[in-house]
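Asks: Show me the folded form of this:
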Amino acid sequence: MTRSAALATLGAGCAAASAVVATVALIHRRYIVVTVEGESMTPTLADGDRVVVRRARLAAVRSGQLVVSGPPTGERWDRHPLPAWLIKRAAAVPGDRVPRDAGPALRALAEERVPDGRLVLLGDNPGRSLDSRQCGYFTSGQLLGVVVRRLPRATAGDRQ
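Replies: Below you'll find the predicted structure:
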């Protein structure tokens, strides 16, 4: 093989490796794996389940979808140890009616419809969920993304 042919082959290999690295970086920016902590989403999700989350803006969220959001903020909530992420069901998105019957914080809201930049998030297990029932709206800035699938649980034989 001539020197120029070897350099061309090496260059093609480096370009292919760069494309793989760029693809992995793009996937990492777009998708993230989150582990469920707690019982707020049972029976849909259990403590220890893992889900794939597609980073998304509020405009891409539809009522009924599972989403991952940051915890509530503000003086009332800052005193409590809260997880970094909450997995909840989007009960109402901008323009939807506020589901007032879901909880006390929602009954206290003045608007008939969810305003822009806000959403109502509810856990599937009301007795074990910190959500819009207690804290009202979540904001678009708290939203990480939409759950796209649950990953299979690891079995004892999978661990090494």
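Asks: all contacts plus neighbour counts: C-alpha atoms, from now on.
Replies: Noted.
Asks: Please name every helix or strand in contact with the lengthiest strand in the chain.
Replies: When the chain is parsed with DSSP state E, its longest strand is strand 143-151. Counting contacts by 3 or more Cα pairs under 8 Å, 6 or more residues apart in numbering; DSSP states H and E, strand 143-151 is packed against strand 50-55, strand 66-69.
Asks: Give the buried residues for stretch 53-62.
Replies: Under the neighbour-count criterion of 16 or more other Cα atoms under 10 Å, stretch 53-62 has 53-56, 58, 61-62 buried.
Asks: Now render the helices and strands packed on strand 143-151 as CSV, adding distance to R128.
Replies: Below are the helices and strands packed on strand 143-151 laid out as CSV (distance: least, Cα to Cα, whole Å):
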stretch, distance to R128
strand 50-55, 19
strand 66-69, 17
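Asks: next up, for comparison:
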Amino acid sequence: MIVAGLAVIALGCVVWLRLRYLVVTVEGESMVPAYRPGERVLVRRTSARGLRTGQVVVLSRFGASAGDGRWIIKRLAAVPGDPIPRETIPALRTAPGTRVPDGHLVVLGDNPARSHDSRRSGYLTADRLLGVVLRKIDPPS
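Replies: Take a look at the predicted model:
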């Protein structure tokens, strides 16, 4: 009886961890040098509430439907209420001093020459957010 109870508790812990955290493999060079293709990162699932500029996030790709399982990794350049970064003004078709509207995010890759991001495609809606990158995971030895 005790063993069965412990098994249920262990299973519950595993399910909770899987719902809260996941591992994502980086593809492409948009975040080089911070993150390179093939590296794995630990992501904490979260909502857009409490996000801060500078955090690295995982989101649904531009042009893909939200939650389709095709992810991108980018750095938050602006969150709702922040001034729009100068380099994204042409894509967002907005004037300097404009602020990011509620429910939207501005994201940039660290490697502009290899990044499809808000400089080219404008805002991403916050419902595309999967989570925040917590750290790189070392490959198994």
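Asks: What is the nearest of the buried residues of stretch 53-62 of structure 1 to S140 of structure 1?
Replies: Minimum distance to S140 of structure 1 across the buried residues of stretch 53-62 of structure 1 is 5.6 Å, recorded for L58 (Cα to Cα).
Asks: Structure 1: matching residues for the longest helix anywhere in structure 2?
Replies: As assigned by DSSP state H, the longest helix anywhere in structure 2 is helix 2-20. Counting by TM-score structural alignment, helix 2-20 of structure 2 lines up with residues 12-30 of structure 1.
Asks: try stretch 109-128 of structure 2
Replies: With TM-score structural alignment as the criterion, stretch 109-128 of structure 2 aligns to 123-142.
Asks: neighbouring contacts of stretch 65-75 of structure 1?
Replies: Contacts to stretch 65-75 of structure 1, defined as Cα atoms under 8 Å, 6 or more residues apart in numbering, come from residues 53, 82-90, 135, 138, 142-147.
Asks: Now which of these would you call buried?
Replies: Among the contacts of stretch 65-75 of structure 1, those that count as buried by neighbour count (16+ other Cα under 10 Å) are 53, 85-90, 135, 138, 142-147.
Asks: can you count the residues close to M1 of structure 2?
Replies: M1 of structure 2 has 6 neighbouring residues, counting by other Cα atoms under 10 Å.
Asks: Please read the previous query as pertaining to I84 of structure 2.
Replies: For I84 of structure 2, the count of nearby residues is 23 (other Cα under 10 Å).
Asks: Next: G38 of structure 1.
Replies: 17.
Asks: Surely it is in contact with A46?
Replies: Yes: counting by Cα atoms under 8 Å, G38 of structure 1 does reach A46; the two are 7.3 Å apart.
Asks: Translate L86 of structure 1 into the numbering of structure 2.
Replies: L86 of structure 1 maps onto I72 in structure 2, by TM-score structural alignment.
Asks: For T53 of structure 2, see how far away that match is.
Replies: As defined by Cα to Cα, to the nearest Å, I72 of structure 2 lies at a distance of 17 Å from T53 of structure 2.
Asks: and what of A95 of structure 2?
Replies: Counting by Cα to Cα - A95 of structure 2 and T53 of structure 2 are separated by 20 Å.
Asks: Between those two, point out the one with more neighbours.
Replies: T53 (15 against 11).
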